[in-house]
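In: my questions concern the predicted model and sequence given below.
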Amino acid sequence: MTVDDNLQILRMAINVIDLEKSEAKIASGIFPLNEENKVINRFFKEHYRDTRYGKSTKSCVFIDKDASVKTKINRFSEDISNDSFLQLSEELTNNLFTIMKNSSSKSSGSFFVCQVLVDGHENCIFLIKLDPKEGVQLDLEEMTLKALENILPDSNDRVHKCAIIRYNKSTDHKADLFVMDKQQREGETAKFFLETYLQAAEILNDNIMTRHAIKEVKDKMVAILPDVDANKIFQSIDREFTNGSRIQLDRLINNVLSDHVDNDKKDRELFIKDKTQSFVESFIEKFPDHQTSFTVQRKDSFIIYRGNKDQLYFRYTKAILDKVKIDNDQDGNTIIKIDKDIDVDRDLK
């Protein structure tokens, strides 16, 4: 089941932040999301997915228990009604407008406040700041929204900032919110939106995510490809997890599977696509505070092989990667072949 299947947009309000004006234009009613608005529904669900799983997303916690945005959303959670939602939308919009007015920002745009339900039990407020000039037609007088077919779902470049804020999260989940800011240079923390407006800070780090991801990829790929030599799978995984590289798990899994799934396999591309999607979804389910994109941090200057119960330990530097071949014969024995150019001597101590 995909994120789109698991996501319901319960309410949405549309506001306008025009920094040339003295105040924000606030929604007077809830935007009707019904069967006739399939394109609009798809657009916002797509951006929810990008915010939750995207390469620019940060897992975060509120810095202060009295953070303004957190307090307002908690108050809404105690009185979930249309009037309460519109009040929340107004407060969140005015807060952002004031902060931007007092900053050097010139980035006007529309500001969408959505109440969403994920997996039938997790309630979130989803915030999107969008320049609606392409893909969305907004009537500023009536505050209505019209989707332009074949344009709206592709207008990713117009989405500036997004945040998913959990307000009934499980106690075993560390992240209070997920934040994306595409106006920041890739890889940077969204400081203005994150720190000033949301009053939040990033959690986790690339080293932890790298370690968890490598273990999960190794375990799952061996299970998915039982007929492939595990050493060959590990070589592909090792190549993908290059220290310092920015990776996306869906692309990485696709690459590893493409290396080893037989070209003659029936429905090969569909198999790879399904297994890739299944891996990403199960990874997020197991590590709900992680993102699927991060910078690899690992000490990977050596290749290491270890026998059961540590009876054998074999290590060599990646500088001679093409000089060492590890393979299995038909009886399952491990064959280590070292190029004759490498002078190998027994080390006696």
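Out: Okay, I see it.
In: going forward, measure contacts between C-alpha atoms and count neighbours the same way
Out: Will do.
In: tell me how far the residue nearest the centre of the chain lies from residue 278.
Out: Against the mean C-alpha coordinate of the chain, by CA atoms, centre = their mean, the closest residue is residue 53 at 2.0 Å. Spatial separation of residue 53 from residue 278 under the definition CA to CA, to the nearest Å is 14 Å.
In: hmm, who's touching stretch 198-210?
Out: By CA atoms under 8 Å, 6 or more residues apart in numbering, the list of residues contacting stretch 198-210 from outside reads 58-64, 67-70, 175, 189, 194-195, 290, 294-298.
In: that one: which residues count as buried?
Out: Using 16 or more other CA atoms under 10 Å as the burial criterion, the residues of stretch 198-210 that qualify are 198-202, 206, 209-210.
In: next: stretch 3-21.
Out: Neighbour-count burial for stretch 3-21, with 16+ other CA under 10 Å as criterion, is recorded at 7-9, 11-19.
In: how long is it end to end?
Out: Using CA to CA, the end-to-end distance of stretch 3-21 comes out at 38 Å.
In: and stretch 66-86, by the same measure?
Out: Across its full length, stretch 66-86 reaches 21 Å between end residues, using CA to CA.
In: centre of the chain to that stretch, how far?
Out: Computed by CA atoms, centre = their mean, to the nearest Å, the separation of stretch 66-86 from the middle of its chain amounts to 26 Å.
In: circling back: and the gap between the residue nearest to the centre of the chain and residue 35?
Out: According to CA to CA, residue 53 and residue 35 sit 26 Å apart.
In: can you give me the helices in the stretch 201-349 of the chain?
Out: Taking DSSP state H, counting those that start in this stretch, the helices of the stretch 201-349 of the chain run over residues 206-224, 230-240, 249-260, 268-286.
In: out of those, deepest packed?
Out: Burial among the helices of the stretch 201-349 of the chain, expressed as mean neighbours by mean count of other CA atoms under 10 Å, is greatest for helix 249-260, which shows a mean of 18.
In: and that helix with helix 268-286, angle?
Out: 140 degrees (axes from the mean of the first three to the mean of the last three CA atoms, to 10 degrees).
In: counting by contacts, list what helix 249-260 packs against.
Out: Packed against helix 249-260 by the contact rule (3 or more CA pairs under 8 Å, 6 or more residues apart in numbering; DSSP states H and E) you find helix 230-240, helix 268-286.
In: take the one below as the second:
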Amino acid sequence: MPIEISKMIVHKLNIRGTGPILATSCIDLQELENPEEALNFFVTHIENSRSSGFVKKCQFWNLENNTIKNRVVNMIRALEDVESFERIFIEESAGIARKLANSMKNSSSRSDGSLFVILYSIDGQNYIGLIKMDPDSGIEVLDDLTIQVREDMLPSKKEKLHKAAFIMCKDDYVISDTHLFVLDRQQSTEEAAKFFLDTFLNSKILPGDENLTVAYQKEMLNMVKNELDPQYFMEFNRRFKRRLSTGEHFTLEEDFPPLIRDLLPENERDQDLQNLSRNIQNSLVRKYPGEVTGFTPVIEKITNRVIQSIDRTIEVKIAADADDELYTQEFLEDGSFVLTVYPEARMDEKR
């Protein structure tokens, strides 16, 4: 399925200056020097970015008032009008660049660059690509064997991009449907988390088996930890991880209550667990809009259980699918924690 590029424009974000430097015309694809190589440069970046493991399937949030979605819709509506499309494409892409520059100025990100807005198609499906490319300097060896510094060079085809969105051109954007694919890699630990995905695009990652496997281990365990004594929470965690490691479809309604009910205080064991289930669901929906009450666990995303002292000087890891018959664990009345590992486990100290 070859990628066909039909329209392209670039705006400089200029976040260290007074404001974006906005193009007033599209790049003339027919007049490019070595057009085949130039277009291949962008096609390769699109292909590599789309296949990256960092790309998330997303939907626009706040559909009625979503700025980026509305600007893309204006472009889509003008696609069939040859006379007005280029003007609208230029205007709307400039508005998108202004929003990205403002979003960056209000974040901790200071990686200036250029925003390419590209209309392309794959197998008849149109996309609007938003690709942020960070500037770099390069060294060119001239014919006389001297060297020349080239400023503001675009990243080579071999380099990985950090910020890009590939927006599907659709007749209608509806809740819980795939609207776009987002690449939002962080360049440093100090960078504000996901400003590109959250603030600029105002989009949310759609729930899927892989990200729900990760999210349930975090959100459910955080909720349940407040409901159980440490010993019983540890047992719940063991049961939950073992249940996930079977790989069988998990539903909040059917599979959660049996894991926790007999671990609750005796006077609470007959309670309706719907409120706790609903709190878990609401916590998940805030991050993953859509259906989050059921998923098929992805085994590779199930983490080991970690038992750790409060000062982190002692740590024990137990695999989610560890055989229950190989060990027992318990808290004593004096607060001691006892982990007994039976001879069949054949314990050894790692070097």
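Out: Looks like it came in fine. Note that the coordinates shown come from a computational prediction; the quantities given were computed from them, not determined experimentally.
In: okay, the helices and strands packed on helix 249-260 of structure 1 in JSON lines with distance to residue 315 of structure 1 next?
Out: Shown next, in JSON lines, are these (distance: least, CA to CA, whole Å):
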{"stretch": "helix 230-240", "distance to residue 315 of structure 1": "14"}
{"stretch": "helix 268-286", "distance to residue 315 of structure 1": "30"}
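In: out of the ones you listed, flag the one nearest residue 179 of structure 1.
Out: Shortest separation from residue 179 of structure 1 across those is recorded for helix 268-286, at 15.9 Å, computed as CA to CA.
In: which bit of structure 2 covers that closest one?
Out: Alignment of helix 268-286 of structure 1 against structure 2: no match, by TM-score structural alignment.
In: that helix - contacts with which helices or strands?
Out: Helices and strands touching helix 268-286 of structure 1, by 3+ CA pairs under 8 Å, 6+ apart, are helix 249-260.
In: switch to 10 Å and redo it
Out: Based on contacts counted as 3 or more CA pairs under 10 Å, 6 or more residues apart in numbering; DSSP states H and E, the elements that helix 268-286 of structure 1 packs against are helix 38-53, helix 206-224, helix 249-260.
In: ok, the residue nearest to the centre of structure 1 to residue 284 of structure 1 distance?
Out: When CA to CA is the yardstick, residue 53 of structure 1 and residue 284 of structure 1 sit 9 Å from each other.
In: equivalent analysis for residue 118 of structure 1, please.
Out: Taking CA to CA, one finds residue 118 of structure 1 at 13 Å from residue 284 of structure 1.
In: go on, residue 105 of structure 1?
Out: Summarising the geometry, the distance separating residue 105 of structure 1 from residue 284 of structure 1, computed by CA to CA, is 34 Å.
In: that older thread, which one of the helices and strands packed on helix 268-286 of structure 1 lies closest to residue 25 of structure 1?
Out: Each of those has some distance to residue 25 of structure 1 by CA to CA; the shortest is helix 38-53, at 20.8 Å.
In: need the contact list for the counterpart of residue 62 of structure 2 in structure 1.
Out: Across the two structures, residue 62 of structure 2 finds its equivalent in residue 64 of structure 1, going by TM-score structural alignment. Contacts of residue 64 of structure 1 were listed using CA atoms under 10 Å, 6 or more residues apart in numbering, and they are 70-71, 199-201.
In: between those residues, which is closest to residue 98 of structure 1?
Out: Top of the list for closeness to residue 98 of structure 1, among the contacts of residue 64 of structure 1 and by CA to CA, is residue 199 at 14.7 Å.
In: what's the counterpart of the closest one in structure 2?
Out: Aligned counterpart of residue 199 of structure 1 in structure 2: residue 202 (TM-score structural alignment).
In: which residue packs closest to residue 26 of structure 1, ignoring adjacent ones?
Out: residue 15 (4.9 Å; CA to CA, 6 or more residues apart in numbering).
In: does that neighbour count as helix, strand or coil?
Out: Following DSSP: H, G, I helix; E, B strand; the rest coil, residue 15 of structure 1 is assigned to strand.
In: the stretch 51-200 of structure 1: strands as residue ranges?
Out: In the stretch 51-200 of structure 1, the segments counted as strands under DSSP state E, counting those that start in this stretch are 57-62, 109-118, 122-130, 136-139, 144-147, 159-166, 177-181, 200-202.
In: in structure 2, what stretch matches the second one?
Out: Okay, so that is strand 109-118 of structure 1. Alignment note (TM-score structural alignment): strand 109-118 of structure 1 is matched to residues 113-122 of structure 2.
In: in that stretch, which residues are buried?
Out: For stretch 113-122 of structure 2, the buried set under the neighbour-count rule, 16+ other CA under 10 Å, comprises 113-121.
In: how many residues are close by residue 28 of structure 1?
Out: 16 (other CA atoms under 10 Å).
In: residue in structure 2 paired with it?
Out: Residue 28 of structure 1 maps onto residue 24 in structure 2 when the alignment is built from TM-score structural alignment.
In: now do the helices in structure 2.
Out: Using DSSP state H, the helices of structure 2 run over 35-50, 67-77, 82-105, 195, 209-225, 230-245, 252-260, 274-287.
In: out of those, which comes closest to residue 138 of structure 2?
Out: Closest to residue 138 of structure 2 of the helices of structure 2 is helix 35-50 (CA to CA; 16.5 Å).
In: give me the mean deviation of that closest one from structure 1.
Out: Mean deviation of helix 35-50 of structure 2 relative to structure 1 after superposition (mean CA distance after the TM-score superposition for structure 1): 1.9 Å.
In: just tell me the aligned range of that helix in structure 1.
Out: For helix 35-50 of structure 2, the aligned range in structure 1 is residues 37-52, judged by TM-score structural alignment.
In: which residues are in contact with the residue lying closest to residue 113 of structure 2 once chain neighbours are set aside?
Out: By the measure of CA to CA, 6+ apart, the closest residue to residue 113 of structure 2 outside its immediate chain neighbours is residue 134, 4.3 Å from it. If you count contacts by CA under 10 Å, 6+ apart, residue 134 of structure 2 has them with 111-115, 152-155, 161-163.
In: now those residues: which count as buried?
Out: Using 16+ other CA under 10 Å as the burial test, those include 112-115, 155, 161-163 as buried.
In: let's have those residues in CSV, adding distance to residue 235 of structure 2.
Out: CSV is the format used below for those (distance: CA to CA, whole Å):
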residue, distance to residue 235 of structure 2
112, 50
113, 51
114, 52
115, 51
155, 50
161, 43
162, 41
163, 42
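In: just the closest of these to residue 91 of structure 2, please.
Out: When these are compared for distance to residue 91 of structure 2 (CA to CA), residue 115 comes out closest, at 14.0 Å.
In: brilliant, that's me finished.
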